[in-house]
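Trainee: below: sequence and its predicted model.
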Amino acid sequence: MTVLVTRPDERGQQLADELNRVGIVALHSPLLTISPGSQLAQLPSQLSQLKPGDMVFAVSKNAVDFAAQTLRDIGFAWRNDLLYLAVGHRTALHFTEQTQQPVRYPLVTENSEGLLALSEMTDLTDKNILVLRGNGGREYFSEVARQRGATVELLECYQRQNTELDPVETARLWQRCGVNILLVTSMQSLQALLELIPREEQQWLLDCCLVTVSERIAALARSYGFQQVEVAQGADNANLFTKLTELTSLP
């Protein structure tokens, strides 16, 4: 039994290393590469234009990292008169470390729906919201926030691009290594996975157990033909580790 960890950056490698340490064979093979976004230079001016009480929403840790580095490079401090938001606990903690400001996040449902259920999000009339995110991604939060009266600006802090891999050789390598559990943490990674593997090899892929981080990604995976799909309780490495160890301990 071998786990394929497709999560990009150091978090994916850390998770694979932790699994290997407890005797679970894991390969780290990122399907996406992360690079600085095309709009980072606009961040200081976008922050300056916000009114006191306006909001800054960081979609992910990557968005926080690239935004924070951009501001550090020019000596620009995060403002203390804005409301900072994140979609999950881990991202909120990281955002707090970078901004030195409190960050609000949903306590139960760590997604856009949960964020929109916060009391601060009920009436957004005359509010400006700056969304720090990657290229593409889900538009649900922005659409609902606008319906509630907000002006929403999207700022691309990072770009995700498919990693260049040889399709046939990669599929054969994974099969030789006995991969039968796939960890996929985003819509983009799932799509990159299916684009990478040749159609004639995809039945093997669809027979694998796919572990992901949201019911939305799980539903898409099932629509593509995956039969065994598991959803972890959270997108952080701790919850993913728990889910993967549970699966690998089954008889």
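Mentor: That came through fine. Numbers count the residues shown, from 1 in each chain.
Trainee: CA only for contacts and neighbour counts going forward, please
Mentor: Fine.
Trainee: strands along this structure, start to end?
Mentor: 2-5, 25-28, 32-36, 55-58, 83-86, 103-104, 128-134, 151-162, 179-183, 209-212, 228-231 (DSSP state E).
Trainee: need these in JSON lines (columns: mean neighbour count and distance to Glu169).
Mentor: Listed next are the strands of the chain as JSON lines, based on neighbours: other C-alpha atoms under 10 Å; distance: least, C-alpha to C-alpha, whole Å:
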{"stretch": "strand 2-5", "mean neighbour count": "23", "distance to Glu169": "15"}
{"stretch": "strand 25-28", "mean neighbour count": "21", "distance to Glu169": "15"}
{"stretch": "strand 32-36", "mean neighbour count": "16", "distance to Glu169": "18"}
{"stretch": "strand 55-58", "mean neighbour count": "24", "distance to Glu169": "37"}
{"stretch": "strand 83-86", "mean neighbour count": "24", "distance to Glu169": "39"}
{"stretch": "strand 103-104", "mean neighbour count": "22", "distance to Glu169": "44"}
{"stretch": "strand 128-134", "mean neighbour count": "24", "distance to Glu169": "29"}
{"stretch": "strand 151-162", "mean neighbour count": "19", "distance to Glu169": "16"}
{"stretch": "strand 179-183", "mean neighbour count": "22", "distance to Glu169": "14"}
{"stretch": "strand 209-212", "mean neighbour count": "24", "distance to Glu169": "21"}
{"stretch": "strand 228-231", "mean neighbour count": "18", "distance to Glu169": "25"}
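Trainee: the structure to be compared is supplied as follows:
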Amino acid sequence: MTEAVDFQIRRPVLIARPGARAQLLEEALANHGYATVMLGVMTLDPVTPDPEDVLRWCRQPPDWVICISPTAVTRWAEEVGDRGHRLCRAGVHWAATGSSTQELIAEHFGRTSLAPEPDNEEEGTSASEALLALPEFQDMTGQQILIVSGHGGRPLLEETLRARGGEVNILPLYERNLHNPTFEGQRYLEAGNYAAMIVTSREQLDHLKDWCGAIAFRRPLIVSSRRLAEHAAEQGYQRIVIARDATPGALASAMVRRAAHCDTADADDADDRQIDDDFGNDEVQQDDAPDSDKASDS
């Protein structure tokens, strides 16, 4: 087992995630002895909202403020500035899609927010689905909801809350922009000479495919959700590990666990396809039938 870990450490881990959480992930991996290479394929760039919209929400706060990412919280704090105390008055409820977002809400606004418990989520449940499963969001009749987010993304949260009777407004405060990988990253992707690659969105995964050589599709790929893992399998990636959630600690732990499961260096290059699920001990094998377009339990 030690030999497998040493083998992994000699090669870098490629990181596709953007922003501050990429740096936290880099630090978490470094604590386990892994070198990293930032691919630089995505940036989270600010979007300036209409000042009247921001002023309106500060003057007449909604019943719920839902932040869908740490970046959404940070950008919201930047926009509201010292007017943010109005959003913290009694009667305004806060919600987050995960623990990292929840922590930033407490840091910037001093508020406790509702968020799904990662350990209680069903296997394969997305952050939005887990949030929507909470009792507080089953009947939203007459509730005014502000979703602070980035441009694009799945409309599941908005559509479901509206279908449950809520009056939903979206405030996009940043956008995701794609870029070519760094020159160093392109070399690693083409040669497949790395320990693993960590990807946290479908956009990153689709974009990186154009730079991946044949060996790269056989290298370990660590993703943050089962939905993303299934899409990766459709793209042809053969050794996929699903982290428990998208936090830097969970992604780093998935990398460590993946290395520990390698009996030898050659195990990574085996030509079998599997999705290794960090939610538990079950493994999901990809159906190799030509017309299969999803992973199936076995």
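Mentor: Noted; the coordinates are in hand. Just so you know, these numbers come straight off a predicted model, no measurement behind them.
Trainee: just to revisit the earlier point, and the strands of structure 1 as CSV, adding distance to Leu71 of structure 1?
Mentor: Shown next, in CSV, are these (distance: least, C-alpha to C-alpha, whole Å):
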stretch, distance to Leu71 of structure 1
strand 2-5, 32
strand 25-28, 31
strand 32-36, 13
strand 55-58, 14
strand 83-86, 16
strand 103-104, 18
strand 128-134, 13
strand 151-162, 12
strand 179-183, 33
strand 209-212, 32
strand 228-231, 35
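Trainee: most distant residue from the middle of structure 2?
Mentor: In structure 2, the residue that sits farthest from the middle, by C-alpha atoms, centre = their mean, is Arg59; the gap is 32.4 Å.
Trainee: translate that residue into the numbering of structure 1.
Mentor: Using TM-score structural alignment, the partner of Arg59 of structure 2 in structure 1 is Ser48.
Trainee: what does Gly33 of structure 2 give?
Mentor: That one, Gly33 of structure 2, aligns with Gly23 by TM-score structural alignment.
Trainee: and its match, how far from Asn180 of structure 1?
Mentor: As for Gly23 of structure 1, its distance to Asn180 of structure 1 is 16 Å (criterion: C-alpha to C-alpha, to the nearest Å).
Trainee: ok, Leu50 of structure 1 next?
Mentor: In terms of C-alpha to C-alpha, Leu50 of structure 1 sits 48 Å off from Asn180 of structure 1.
Trainee: then Leu32 of structure 1?
Mentor: 20 Å.
Trainee: try Gly137 of structure 1
Mentor: On the measure of C-alpha to C-alpha, Gly137 of structure 1 and Asn180 of structure 1 end up 28 Å apart.
Trainee: Ile24 of structure 1 now?
Mentor: For Ile24 of structure 1 relative to Asn180 of structure 1 (C-alpha to C-alpha), the value is 12 Å.
Trainee: shared neighbours, those two?
Mentor: Common contacts of Ile24 of structure 1 and Asn180 (C-alpha atoms under 8 Å, 6 or more residues apart in numbering): Met1, Thr2, Val3.
Trainee: I'd like those residues as JSON lines, with distance to Gln100 of structure 1 appended.
Mentor: Listed next are those as JSON lines, based on distance: C-alpha to C-alpha, whole Å:
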{"residue": "Met1", "distance to Gln100 of structure 1": "43"}
{"residue": "Thr2", "distance to Gln100 of structure 1": "40"}
{"residue": "Val3", "distance to Gln100 of structure 1": "37"}
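Trainee: many thanks, I have nothing further to ask.
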